[in-house]
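In: Below: sequence and its predicted model.
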Amino acid sequence: MPADSPTTAPGLDAARQTLERVWGHADFRGLQARVVTEIMAGRDVLAVLPTGGGKSVCYQIPAILRPGLGLVVSPLIALMTDQVEALKQQGVAAARLDSGLSLDERSSVLRAAGSGDLDLLYVSPEGLASGALLDRLRDLPLSLIAIDEAHCVSQWGHDFRPDYRTLGRLSEFFPGVPRIAVTATADARTRDDILASLHLEHASVFVDSFARPNLQLSAVRKESASRARTDAHVIELVRARRGQSGVVYCGSRDGCERVADALTSAGTNAIAYHAGMPGPERDRRLARFLAEEGAVMVATIAFGMGVDKADVRFVIHADPPGSLEAYWQEIGRAGRDGEPAEGITLYGPSDIAWTLRRLETRPMAEEVKAVQTRKARQLFAMLDGAICRPQAVRRYFGETDAGPCGVCDVCADPPALYDATVPAQKALAAVQRLGGRFGRGRIVDHLLGKTKDVQPWEQALSTWGIGKDIAAAGWRDIVDHLLFEGLLLEDPNDGKPLVGLGDAEAVRAVYKGERSIEVRRTPPGFEASSRSGSPRARTRNDRNAAVEALDADVRARFETLRAWRRDRAAEQHVPPYVIFQDKTLLEIAQREPGSLDALAAISGVGQSKIDRYGKGVLEALTTGV
């Protein structure tokens, strides 16, 4: 813990003034003040702050105030572009160097950096690998070095990027320059790896709560492995949120194109996005998503890191990610404005089988592969479990005192559980005696004694028909749960999965009764769609409904301001939210300021925004245009 109080530390008053002048916020949130204090004092920091928790402000303000150029290492062009455009709107001198710039543009940026005309310069880790760029930077006085999305440095994390491993040498090239590594998701092992890899052994470490109280989370087990049924479910969910901006994650490029086409046919402004598209086309589609209200991005994991679209109201996983870190990172793209938002995940046994197959094909050390496999199983255990979802995630990240959120699907409608240890023993024994030669359906038929054209050898097995006391649907639930737990494993077998025994020690513990198995009891008349976000059951997160509930005059002013913002954004070719967020426009509409001073008192309206847009906002309020 720093010696200085976070409220009185040297430089913090100036930092607060900059926060209010540039960003229009009266004070820091959470751990921001402590992080800023450390950097202002020239000390190294690792900061793990939640999505929407203002990580970038922690290095942007010190870069503005400390003498020299703030160097920011960022993994994606889209992320760099987004942050640089937002800073320019706030009157901050910022620029980026990436492969999308021409030689003349790169030269212009480097000249500005060399002449001291920039506060912040964003570069990629690949760009820093260039000796020429490093040589240019070594001739410049740096105020700090910020490494954004620092989890990318760790092989234990969910988005490992080898180029990030080379960033540790920055301590040698720029001795004495304070460095800050920031990320939204890193467990204890990943944090240790970040510190070691980046040579930040003496850094102060700040880990804020991972709580996102504005997110309402739910998960629904897929009724079958049918892609058509999953697609239909996704379309139903999106249509129920018509007019809201959202993200749908799919596990494949083909899936993105297919779901986006289906949503478009259903009347949704849907945009497909994946790594198989040429870079310029991806950039164009990202610009559309950022600029257009109510747009829905249908994407693979190639999309999203650091994209700061504030008004995303929902994230739907048509296919779940591979770890709790990835889940929290992707779900966190909803509700970055602090307003209510939803995260809905569809999952099934075929998904975990696909996740594990993908891990098997990736080039990584066996130790790393074992850790990533365990992380995948922890995610599916959470999805299929009966513990509050945010509570489970927060405890995974080390928040042992995390309590139930009260609003996720588990809290709102706790699932009934039953002790399925004995049925699990029967299912495991059946799989063992069948020798891993059959799929889930055949195993259920075997337990029920209903296998068609059964052979004498199978009828002679002790497990034949021992499960007649449980319905087929109940056995499918048990087998699925055992797959999620890793007690059973699926072999892909060219699209016809075969089920075999999983971890031998864990199976033995179930046989001996040392490990109990609890399974959800599916309620009568269960409808997956109503458990995963039916608008009839869930109106809490509907921003459109909230706006409709406003006084008619306030609502009219709000829509007028949004139209004015849309025109200004189109003129400058920037996303509307970098001008003002919906949250700020709504407060302006409610308070109806009559002067620039009154407008400046509203959170999110900094001096640069007053100078650039103040008169236009007041005119729009007065004239309604």
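Out: Nice, I can see it. Numbers count the residues shown, from 1 in each chain.
In: switch to C-alpha atoms for all contacts and neighbour counts from now on
Out: Will do.
In: now the farthest one out in the protein, which residue is it?
Out: Within the chain, the residue lying farthest from the chain centre (C-alpha atoms, centre = their mean) is Pro456, at 52.6 Å.
In: so what's Gly500 closest to, chain neighbours aside?
Out: Once flanking residues are discounted, Gly500 sits nearest to Gly436: 4.2 Å by C-alpha to C-alpha, 6 or more residues apart in numbering.
In: take the one below as the second:
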Amino acid sequence: MSTPQSILHEVFGYGQFRGPQQAIIEHVTGGGDALVLMPTGGGKSLCYQIPAIVRHDAGHGVAIVVSPLIALMHDQVGALHEAGVDAAFLNSTLDWQAALDVERRLARAEVTLLYAAPERLTTPRFLELLDGLHAQERLSLFAIDEAHCVSQWGHDFRPEYRALTVLHERYAGVPRIALTATADALTRADIVERLQLQQARQFVSSFDRPNIRYRLVEKKDPTQQLLRFIESEHEGDAGVVYCQSRKRVEEIAQTLAGHGINALPYHAGLDAAVRQAHQDRFLREEGIVMVATIAFGMGIDKPDVRFVAHLDMPKNIEGYYQETGRAGRDGQPADAWMAYGLADVVNQRRMIDESPAGEEFKQVMRGKLDALLALAEATDCRRVRLLGYFGEESRPCGNCDNCLHPPAVWDATDAARKLLSTIYRVQQMSGISFGAGHVMDILRGKASDKVKQFGHEAISTFGLGAEYSEAQLRGVLRQLIATGAVAVDAAAYNTLKLTDLSRAVLRGEEPVRIRESVAAPAQHRAKRERSPARAARESAAAALDTEAQARFAALKAWRAEVAREHNLPAYVIFHDATLAAIAALAPQSPEDLQGVSGIGAKKLEAYGAEVLRVCEGA
């Protein structure tokens, strides 16, 4: 009989489990329910694929995998086929006859894993198929991937996930495993309640991604900042750039392409065929930079994404963590870079305030945004802050921007009091509120047309903050908005208002200390900075001698051809790490390839002779 260990080795070609994988797999294989929180790149898929194979071999039938994205289904099923596992998907890319063939094979429990979207799973036709399997005791397990989508507190809430309660109600006794890379305590509790997993065993891995370097910079000229970052540290690397609007996506993609960077746009407004073509190129080609809204990325398994950049602030830490987690899935060094500014804070507040949601929901969302703002303004270790949000204690990492270059901090209490005082006096004098730019002009003594129009030169704080730069005052305002001492009235053109929390700052009871402006990094710092991605490539190349490097290059070229023939991303055939191990080994026989990580029995049979031929000819 198959065992998890034998499947891990013979099918997937790995010698040992990672982290909690073995405990999860044994629990689910034994028929237990599980909620699994494991970071991106941690090996979540094996946690349901191996139990599915073992249980199928033991006569328990088909595993149903709930997956939210067609592209992810296609690549996962392709990877399983490459490993010799009988898997299939049901989605809109299949024509009527192909879908009917899959349904017939499903009804006969001939497939080991069947992937379907939540919308399809809850249709009467699909439920009828599941009823038939359940009656024959041929449903082995349900795997619910991206389980945070079920929660209203999650960053990718999808109402159709709520209907998955039918799995527990209709198919009692069939084990269920829900998996996600991102869920704080509130989201986790919501997943348990919505999916009725109260009796499930919870497996919570460390959220730490030590190979990712977190860097958050103040916006000055974000497009130029992004260009400098990519050109100086990630030339030729695959990456993802996130923007908030479709228009911004188009502009940035065009600008990057104009500077010789292989960049493509991706957003929901593009034609579906164009979107698919761009995603396919990103997955299948090397060195593509995808510029996208958050519509892109869930379930992207590309292992060699060397950077994720945010030109606009996400809504919360979960979204930030999920999106940055798409970098460095191969465990090699990668960058998470974000430029943020006062406008980001104001825009995110406005979107929350203008949403039709109830006040309880808005309060939770404001709290989540505040946590992200606190991360952005932090002067201590980014990683400690990030992991602390998920309830995990840690020590300074020595690898984030604050650890590598501790920021200077200044006492902004006086500036904060003067800003609050100006907001108060402007409203008292005019009877209306004004925006950030106008308030700062008054405090800095700038007699703009608007200041003259309203006679605000007469305000007692006019010019009292002349020693502060606009960048400094914007930083103070961000902090005041982040801590709730200033409110942004979205309904009144993003004007500023005092709150109950303003009093403590005005009285000097609440000190305000913030990081100095670092919008324009000094040249000496840029020279000292060494791209972790580039360092990884250099060290990997140094580990191979000249002949091994030639074999590695030949193997990558051969893999690209095979991937094109199979219409799959190259990493589905073999990961770079596997090719590097083969190149270093210089194999002479099929036996030499046995035991190389990533080469299972099916892949050895399918590709062994070709790999030996390529190595010999290199």
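Out: Noted; the coordinates are in hand. None of these values were measured; they are calculated from a predicted model.
In: Can you report how many residues neighbour the residue nearest to Gly500 of structure 1?
Out: 19 (other C-alpha atoms under 10 Å).
In: cool, and the one 5 residues further on?
Out: The tally of other residues near Gly441 of structure 1 (other C-alpha under 10 Å) stands at 14.
In: Now check structure 2 for the residue matching it.
Out: With TM-score structural alignment as the matching criterion, the partner of Gly441 of structure 1 in structure 2 is Gly437.
In: can I assume the residue nearest to Gly500 of structure 1 is in contact with Leu498?
Out: Yes: the criterion here is C-alpha atoms under 8 Å, and Gly436 of structure 1 meets it with Leu498 at 6.2 Å.
In: Please identify the helix or strand for Ala346 of structure 1.
Out: Not Ala; residue 346 of structure 1 is Leu. Applying DSSP states H and E as the criterion places Leu346 of structure 1 in strand 341-347.
In: could you check the distance from Asp187 of structure 1 over to Pro75 of structure 1?
Out: Distance of Asp187 of structure 1 to Pro75 of structure 1, computed by C-alpha to C-alpha, to the nearest Å: 20 Å.
In: Just want to know which of those two has more residues nearby.
Out: The residue with more neighbours, out of Asp187 of structure 1 and Pro75, is Pro75; 23 against 17, by other C-alpha under 10 Å.
In: Leaving out chain neighbours, which residue sits closest to the more buried one?
Out: Excluding the flanking residues, the one nearest Pro75 of structure 1 by C-alpha to C-alpha, 6+ apart is Ser124, at 5.6 Å.
In: Tell me who's in contact with the one you found.
Out: Val73, Ser74, Pro75, Leu76, Ile77, Leu97, Asp98 (C-alpha atoms under 8 Å, 6 or more residues apart in numbering).
In: What lines up with it in structure 2?
Out: Under the alignment (TM-score structural alignment), Ser124 of structure 1 pairs with Ala117 of structure 2.
In: Also Arg284 of structure 1?
Out: Arg284 of structure 1 maps onto Ala277 in structure 2, by TM-score structural alignment.
In: again with Tyr59 of structure 1
Out: So, by TM-score structural alignment, Tyr59 of structure 1 is matched to Tyr48.
In: host element of that match?
Out: Following DSSP H and E, one finds Tyr48 of structure 2 within helix 46-57.
In: Tell me the helix or strand right after that helix.
Out: Next along the chain after helix 46-57 of structure 2, taking DSSP H and E as the criterion, comes strand 62-66.
In: which residues in structure 1 does that following strand match up with?
Out: Mapping strand 62-66 of structure 2 onto structure 1 (TM-score structural alignment) gives residues 69-73.
In: That stretch vs structure 2, mean deviation?
Out: Its aligned residues in structure 2 lie a mean 0.5 Å from stretch 69-73 of structure 1 after superposition (mean C-alpha distance after the TM-score superposition for structure 1).
In: Other residues contacting that stretch?
Out: Contact with stretch 69-73 of structure 1 is made by 60, 63-64, 113, 116, 118-125, 140-148, as judged by C-alpha under 8 Å, 6+ apart.
In: Among those, which ones are in strands?
Out: If you go by DSSP state E, the contacts of stretch 69-73 of structure 1 have Leu120, Leu121, Tyr122, Val123, Leu142, Ser143, Leu144, Ile145, Ala146, Ile147 in strands.
In: Just the buried subset of those, written out for PyMOL, thanks.
Out: Selection of buried members from those for PyMOL, criterion 16 or more other C-alpha atoms under 10 Å:
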select buried, resi 120+121+122+123+142+143+144+145+146+147
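In: any idea how far Ala95 of structure 1 is from Arg284 of structure 1?
Out: Separation of Ala95 of structure 1 from Arg284 of structure 1 (C-alpha to C-alpha) stands at 20 Å.
In: picking that back up, correct me if wrong: the match of Tyr59 of structure 1 contacts Ile177.
Out: Yes: assessed by C-alpha under 8 Å, Tyr48 of structure 2 is found in contact with Ile177 at 7.2 Å.
In: Find residues that contact each of those two.
Out: Val28, Ala143.
In: which residues touch the aligned partner of Ala295 of structure 1 in structure 2?
Out: Aligned counterpart of Ala295 of structure 1 in structure 2: Ile288 (TM-score structural alignment). The contact partners of Ile288 of structure 2, by C-alpha under 8 Å, 6+ apart, come to Gly236, Asp237, Ala238, Gly239, Asn262, Ala263, Leu264, Arg281, Phe282.
In: Setting aside sequence neighbours, what's the nearest residue to the first one?
Out: Closest residue in space to Gly236 of structure 2, ignoring its immediate chain neighbours: Gly287 at 5.0 Å, by C-alpha to C-alpha, 6+ apart.
In: Check the fifth one too.
Out: What sits nearest to Asn262 of structure 2 in space, not counting adjacent residues and going by C-alpha to C-alpha, 6+ apart, is Ile288, at 5.3 Å.
In: now swap in the second one and tell me
Out: The shortest distance from Asp237 of structure 2 to any residue that is not its chain neighbour, by C-alpha to C-alpha, 6+ apart, is 4.5 Å, and that residue is Gly287.
In: did I read that right, the one you found in a strand?
Out: No: read with DSSP: H, G, I helix; E, B strand; the rest coil, Gly287 of structure 2 is coil and lies in no strand.
In: Tell me, how many residues neighbour it?
Out: Neighbourhood size, Gly287 of structure 2 [other C-alpha under 10 Å]: 21.
In: thought it was touching Ile230?
Out: No: applying C-alpha under 8 Å as the test, Gly287 of structure 2 and Ile230 come out as separate, 11.5 Å apart.
In: Around Leu596 of structure 1, how many other residues sit close by?
Out: Residues near Leu596 of structure 1, counting by other C-alpha under 10 Å, number 15.
In: I'd assumed Val617 was in contact with it.
Out: No: with contact defined as C-alpha under 8 Å, Leu596 of structure 1 does not reach Val617; the gap is 9.3 Å.
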